[in-house]
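*Asks:* The sequence isn't on hand, but the structure is:
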């Protein structure tokens, strides 16, 4: 189990080395407020385009539409994550207004509840009963990675959380749930006004179907990439960076979300600077000695699924 002091200790050690090396990380803390707004607009446009394809082209586009929508749901979740760290805008009111109007309710989330839970994840990383994102492994891990993955895929608790978000989460106030529902009622009413009832019902159905299927599959893998198969003992030993390139990364880790170790070490770095922060860390001795980096999801000795299997054999 990690303690608060161990988490802060790892952060302090890396930051001290950054300072000794000239503080090159400071540039990476600068925010470009237009970047997330453009990315949110892109996500909304992609989701509406996928809906239009199903409505106007036909059901043969359904599999691709579900994949696109689920991927953009994942990307919007990453924007919400940055908002939780005030990485959209350092002015809290502006930061939360952007997320609260354009992102959080869309993905069934309360900004306030998300920030509180995510703070616990950072400060109580790996602590049973304290880390809300902790995936409890069985006493003995299966020897094949697919068994570990399918165990999470078919976990009702995991599916419920991925599908319902804060609408079905314990500890979320009824006023927050009501706010999410009210936002959706208003958004659907506007969509009916501009696109008609048929398009709006198709959008709602596709949104829910994507969350129940492809989004759950992607999110489960993404969550397991972060910490699963690692042993608590500090941020460096219990968190991975996924330095993966190509289409698989775009699908599973949009918006550079795979640089999870880098994020835990410097949470104030916005998502669009994470690759540069990761490159900076890789030049540092503490990161090279103790950090875990995977360069693939499924193929090769440094693939993340191989790490799950190695832990099962150890």
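*Replies:* Here it is on my side, so go on. The shown structure was predicted, so the numbers you read here are calculated from the model rather than taken from an experiment.

*Asks:* Please count neighbours and contacts with C-alpha atoms only from this point.
*Replies:* Noted.

*Asks:* Next, the contact list for the residue positioned nearest the centre of the chain, please.
*Replies:* Against the mean C-alpha coordinate of the chain, by Cα atoms, centre = their mean, the closest residue is residue 78 at 4.8 Å. Contacts for residue 78 (Cα atoms under 8 Å, 6 or more residues apart in numbering) come out as 254, 255, 257.

*Asks:* Alongside the first one, take a look at this:
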């Protein structure tokens, strides 16, 4: 779709732009956790003699479901009006944010800046040269191994920054990808992110207690899959965009700066399971209509294709 001529005069029907709902996001997150639980059950009944041969597949599938939880949280970030604090929102954070080492506030901070400034110096996800230089593409993907441990430090730095504001610039620039160059010590948005870190810290304490009691289970059932999911996510950030500066933000330019991964055929099934869950591969449509629920993107893609054929 990014190769098609996208014009501002095309206005999709309102029903194709329906936003995500909190209830729908919770159902998706619970479905992903059901998949993780099934993998854990399979690993638990695997005979010890073959576990190191049999376990890698469920570990990869768990990593794919953690990647899917990130996509669920990503859809929550794009809700037109951020949901008011409630038990359902907290439940979504417990299901889809804390396990992938983030909070809704943190993801809103860096991800919305990516949409405001795609493929520019202010875009936290912009990796110049990663689209056409092999060594940069490989390095940026391997960076996923570092992101998870670094983000695991984020609640520690964030909670300290509540007490010592001089840490806030480092927190925002290094851990949230802020490239504005502004002094963040007085940022109300950043302060919300710092306060949200208490929940992430509590989650890590619970995981540490479980790891102390069952180190092998937590290691192969969560920690290693999370590292793999970090690589999957780093791959997706590189693969979804053309890492060349955009001259403007017109729809045609935005389309030219994105890459679709529609995941068809048998190989597509594997890609959807591991790399591009829940239609996130329809990335041109997502950038053109970020407020539309991800489940709407295939229909939006088909609508644009029909309309462009008419023109």
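*Replies:* Cool, got the structure. All of these numbers come straight from a predicted model, not from anything done at the bench.

*Asks:* about what we covered before: what residue in the second structure is paired with the residue nearest to the centre of the first structure?
*Replies:* For residue 78 of the first structure, the aligned position in the second structure is occupied by residue 71, per TM-score structural alignment.

*Asks:* thinking again about what came up before, can you tell me how far the residue nearest to the centre of the first structure sits from residue 161 of the first structure?
*Replies:* 16 Å (Cα to Cα, to the nearest Å).

*Asks:* cool, residue 6 of the first structure as well?
*Replies:* Separation of residue 6 of the first structure from residue 161 of the first structure (Cα to Cα): 29 Å.

*Asks:* Same question for residue 26 of the first structure.
*Replies:* Distance, residue 26 of the first structure to residue 161 of the first structure, using Cα to Cα: 36 Å.

*Asks:* These two: who's more crowded?
*Replies:* Taking neighbours as other Cα atoms under 10 Å, residue 26 of the first structure and residue 161 compare with residue 161 leading, 15 against 12.

*Asks:* Let me see the ranges of the helices in the stretch 51-200 of the second structure.
*Replies:* 51-54, 56-77, 87-92, 104-116, 134-142, 144-152, 154-163, 168-170, 188-213 (DSSP state H, counting those that start in this stretch).

*Asks:* show me what contacts residue 107 of the first structure?
*Replies:* Going by Cα under 8 Å, 6+ apart, residue 107 of the first structure touches 73, 76, 77, 165.

*Asks:* lining up these with the second structure, which overlap?
*Replies:* Cross-checking the contacts of residue 107 of the first structure against the second structure gives 73, 76, 77 as conserved contacts, using both residues aligned by TM-score structural alignment, their matches' Cα atoms under 8 Å.

*Asks:* Can you tell me the number of residues neighbouring the equivalent of residue 261 of the second structure over in the first structure?
*Replies:* Alignment note (TM-score structural alignment): residue 261 of the second structure maps to residue 242 of the first structure. Residues near residue 242 of the first structure, counting by other Cα under 10 Å, number 26.

*Asks:* Just among the contacts of residue 78 of the first structure, which is most surrounded?
*Replies:* Neighbour counts for the contacts of residue 78 of the first structure were taken using other Cα under 10 Å; the highest belongs to residue 257, with 27 neighbours.

*Asks:* so what corresponds to it in the second structure?
*Replies:* Alignment note (TM-score structural alignment): residue 257 of the first structure maps to residue 280 of the second structure.

*Asks:* which residues does that match contact?
*Replies:* 71, 286, 294.

*Asks:* Out of the residues you listed, which is nearest to residue 96 of the second structure?
*Replies:* Closest approach between the contacts of residue 280 of the second structure and residue 96 of the second structure, by Cα to Cα: residue 71, at 8.7 Å.

*Asks:* Residue 65 of the second structure and residue 30 touch, don't they?
*Replies:* No - using Cα atoms under 8 Å, residue 65 of the second structure is not in contact with residue 30; the gap is 10.6 Å.

*Asks:* So for those two, which sits in the more crowded spot?
*Replies:* The neighbour comparison of residue 65 of the second structure against residue 30 (other Cα under 10 Å) goes to residue 65, with 26 against 16.
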